[in-house]
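Q: Structural data only, the sequence is not supplied:
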């Protein structure tokens, strides 16, 4: 009888292969947005763990509106290249009026094949719902662009009451545990889907 292999730890799951390229996408462009605080915390959590590289995509810094004249939009071309290089995505989104922000939808719709056969995870914030209604709507959007969304997410209800003036959580244990589980799922799917894309191009089944 062969010996049973020990279960891999979450840290081992993210370091056994090459680093996973994560594109972290801001969901808000509002002036004074709370997204900066939540995204900063999310980035610190990712950087504290081995096995990832991080690219921050902020729609507030991009001009994605189609030009009136024909020609190349440099920001759109840059976005396509950055998302194409990513193995996985993390969306940091607020909930506005029971939904997600329009600039985030515009960013998603501005590209196409770059999302395909890649995993998407969510960190949300808002009032009593913690942004979960926005996340549920985004799941429907991402399935249409052939992306795979993670079951686990991180959410902050009444987020402005959970962070201090430096952007640190008053009670970090629960959120850090949720982040660890979400990243474990994201890592598994990123590795599995990358192997699948390299084996069989997803374009042959995308419609």
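A: Good, I have the coordinates. What you are looking at is a predicted structure, and each value in this text was computed from that prediction instead of being measured.
Q: from here on, contacts and neighbour counts on C-alpha atoms
A: Noted.
Q: Pull the contacting residues for residue 62.
A: With contact set as C-alpha atoms under 8 Å, 6 or more residues apart in numbering, residue 62 has these partners: 75, 76.
Q: please redo it, this time with the cut-off set to 10 Å
A: If you count contacts by C-alpha atoms under 10 Å, 6 or more residues apart in numbering, residue 62 has them with 74, 75, 76, 78, 79, 107.
Q: ok, the fourth one - contacts?
A: Right, the one you point to is residue 78. 62, 84.
Q: What's the separation between it and residue 22?
A: Distance, residue 78 to residue 22, by C-alpha to C-alpha, to the nearest Å: 16 Å.
Q: Same check on the second one?
A: Look at residue 75 and residue 22: by C-alpha to C-alpha, they are 19 Å apart.
Q: Tell me where this structure has strands.
A: With strands called from DSSP state E, the chain shows them at 20-26, 52-57, 88-94, 119-126, 148-149, 154-157.
Q: could those be laid out in a markdown table, adding distance to residue 37 and mean neighbour count?
A: A markdown table is the format used below for the strands of the chain (distance: least, C-alpha to C-alpha, whole Å; neighbours: other C-alpha atoms under 10 Å):
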| stretch | distance to residue 37 | mean neighbour count |
| --- | --- | --- |
| strand 20-26 | 11 | 22 |
| strand 52-57 | 14 | 16 |
| strand 88-94 | 10 | 26 |
| strand 119-126 | 11 | 26 |
| strand 148-149 | 23 | 22 |
| strand 154-157 | 12 | 21 |
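Q: what's the closest non-adjacent residue to residue 84?
A: Spatial nearest neighbour of residue 84, excluding adjacent residues (C-alpha to C-alpha, 6 or more residues apart in numbering): residue 114 at 4.8 Å.
Q: The one you found contacts residue 83, correct?
A: Yes: counting by C-alpha atoms under 10 Å, residue 83 is a contact partner of residue 114 at 5.7 Å.
Q: want to compare, so here's the second one:
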């Protein structure tokens, strides 16, 4: 593996029936294919089922290993009632050291705010875990109106530009923090 490649875990935060998250996730992961230095691991909480994870179980250990193996994260979150989904909070809270000294970016969607209120709250949660959130985000206000029936954006340029800025920042921090953790293990 090239020293400039990194593993990006894309965490799909919604588990609701009929969720819009797969549309946003598919768009984002297709876009990351343009960045050849990224290995993507999609961690869909609908599949992981965080409320069923029990410490020491195979499923818990597999989830913890995937988070630990990531050099950076993108959390894809909707905004529900001015916040982020409860299963996402539970999944984050299941682990601690696996998040530390790693960068986190956000792709959000929702009503008129585009999920940004959920993102601001998630920044506080990740700060407590000693993770570093990047400033650039991708936000989809009234997301259902922005995508066609095939999951393609009607006007892709602004979202692609925002995603590139996000991935540029994440990549820099992912490599810098990976090097720092290798040189001197992080202890909180």
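A: Here it is on my side, so go on. This structure is a prediction, so every number in the text was calculated from the model and none was measured.
Q: on that earlier part again, so which of the contacts of residue 62 of structure 1 is the closest to residue 39 of structure 1?
A: residue 107 (17.1 Å; C-alpha to C-alpha).
Q: residue in structure 2 matching that closest one?
A: In structure 2, the residue matched to residue 107 of structure 1 (TM-score structural alignment) is residue 91.
Q: go on, residue 170 of structure 1?
A: Aligned by TM-score structural alignment, residue 170 of structure 1 pairs with residue 154 of structure 2.
Q: Please list all residues in contact with that match.
A: Counting by C-alpha under 10 Å, 6+ apart, residue 154 of structure 2 touches 145, 146, 147, 148.
Q: Of the residues you listed, which are still contacts in structure 1?
A: Compared against structure 1 with both residues aligned by TM-score structural alignment, their matches' C-alpha atoms under 10 Å, the contacts of residue 154 of structure 2 retain 145, 146, 147, 148.
Q: Give me the aligned partner of the first one over in structure 1.
A: Right, residue 145 of structure 2. By TM-score structural alignment, residue 145 of structure 2 lines up with residue 161.
Q: these two touch, right, that match and residue 169?
A: Yes: Residue 161 of structure 1 lies in contact with residue 169 (C-alpha under 10 Å); the separation is 9.1 Å.
Q: Please enumerate the shared neighbours of the two.
A: Counting by C-alpha under 10 Å, 6+ apart, nothing touches both residue 161 of structure 1 and residue 169.
Q: More neighbours: those two, which one.
A: residue 169 (18 against 11; other C-alpha atoms under 10 Å).
Q: about what we covered before: chain neighbours aside, what residue packs nearest to the match of residue 107 of structure 1?
A: Nearest residue to residue 91 of structure 2, sequence neighbours excluded (C-alpha to C-alpha, 6+ apart): residue 50, at 5.3 Å.
Q: Kindly report the same for residue 36 of structure 2.
A: residue 5 (8.0 Å).
Q: counterpart of that neighbour in structure 1?
A: Using TM-score structural alignment, residue 5 of structure 2 lines up with residue 19 in structure 1.
Q: returning to that earlier point: would you quantify the distance from the residue nearest to residue 84 of structure 1 to residue 183 of structure 1?
A: Distance from residue 114 of structure 1 to residue 183 of structure 1, by C-alpha to C-alpha: 21 Å.
Q: more crowded one of these two?
A: Just comparing residue 114 of structure 1 and residue 183: by other C-alpha under 10 Å the higher neighbour count belongs to residue 183, 25 against 20.
Q: What's the match for that one in structure 2?
A: Residue 183 of structure 1 maps onto residue 167 in structure 2, with residues paired by TM-score structural alignment.
Q: Name all residues that make contact with that match.
A: 8, 32, 35, 38, 72, 74, 105, 134, 136-137, 161, 173-174.
Q: Against residue 152 of structure 2, how distant is residue 33 of structure 2?
A: 15 Å.
Q: go on, residue 127 of structure 2?
A: According to C-alpha to C-alpha, residue 127 of structure 2 stands 33 Å off from residue 152 of structure 2.
Q: How about residue 130 of structure 2?
A: 35 Å.
Q: which one of these two has more residues nearby?
A: residue 130 (18 against 14).
Q: list the contacts for the aligned residue in structure 1 for that one?
A: Under the alignment defined by TM-score structural alignment, residue 130 of structure 2 is paired with residue 146 of structure 1. By C-alpha under 10 Å, 6+ apart, the contact list for residue 146 of structure 1 reads 112, 113, 114, 115, 116, 117, 118, 119, 202, 206, 207.
Q: post-alignment, whichever helix in structure 2 runs longest versus structure 1, mean distance?
A: Ordering each helix of structure 2 by length in residues (DSSP state H) puts helix 156-183 first. Per the superposition on structure 1, helix 156-183 of structure 2 and its aligned residues are separated by 0.5 Å on average (mean C-alpha distance after the TM-score superposition for structure 1).
Q: Only the buried residues of that helix, if you could.
A: For helix 156-183 of structure 2, burial by neighbour count (16 or more other C-alpha atoms under 10 Å) applies to 159-160, 162-167, 169-171, 173-175, 177-178.
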